[in-house]
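J.: Here is a sequence with its predicted model. Questions after.
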Amino acid sequence: MISYQLSVISDQLSVISYQLSVISYQLSVISYQLSVISD
């Protein structure tokens, strides 16, 4: 039972990690666009 819970938690963490990487990518794109606009 504990091992099952750990696997579920692991899956959730991997999903969160993926979402954070997507957010990071979007922020970098926004940052790039702002730098282009400021120039």
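T.: Now that the structure is in, tell me what you want to look at. Quick caveat: nothing in here was measured; it's all calculated off a predicted structure. Numbering: from 1, shown residues only.

J.: contacts and neighbour counts: CA atoms only from here.
T.: Will do.

J.: Quick check: Tyr18 vs Gln12, distance?
T.: Using C-alpha to C-alpha, to the nearest Å, Tyr18 is found at 10 Å from Gln12.

J.: Take this one as well and set it beside the first:
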Amino acid sequence: MSYQLSAISYQLSAISYQLSAISYQLSVISYQLSAISYQLSAISYQLWACGHATPNSLCP
């Protein structure tokens, strides 16, 4: 019985470790998506500024 409990405890620890790894990967993906969103916002602002600039000096 003690061996079975140890085996179950080990399996639960392994599952917990895997969930932690998945959580970390999701955090990295979330950070990358935030960075992409920031870049898209910057591009959108540049395009807006280009369209609304009196002299087209802001246009690339």
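T.: Yes, it's here. Everything numeric here is computed off the predicted structure, so don't read it as measured data.

J.: Kindly provide the TM-score of these chains.
T.: Here the TM-score for the pair of chains, by TM-score structural alignment, normalised by the length of the first structure, is 0.98; 39 aligned residues with a C-alpha RMSD of 0.2 Å.

J.: Leu6 of the first structure maps to what in the second structure?
T.: Here Leu6 of the first structure is matched to Leu12 in the second structure, going by TM-score structural alignment.

J.: And Ser24 of the first structure, by the same measure?
T.: Checking TM-score structural alignment: Ser24 of the first structure goes with Ser30.

J.: quick one: secondary structure of that match?
T.: helix (DSSP: H, G, I helix; E, B strand; the rest coil).

J.: Neighbours of it, how many?
T.: 12 (other C-alpha atoms under 10 Å).

J.: ok, now how distant is it from Ile36 of the second structure?
T.: 10 Å.

J.: and what of Ala42 of the second structure?
T.: 10 Å.

J.: any idea which helix or strand carries Ala35 of the second structure?
T.: helix 2-52 (DSSP states H and E).

J.: chain center to that helix: distance?
T.: Here helix 2-52 of the second structure is found 4 Å from its chain centre; the criterion is C-alpha atoms, centre = their mean, to the nearest Å.
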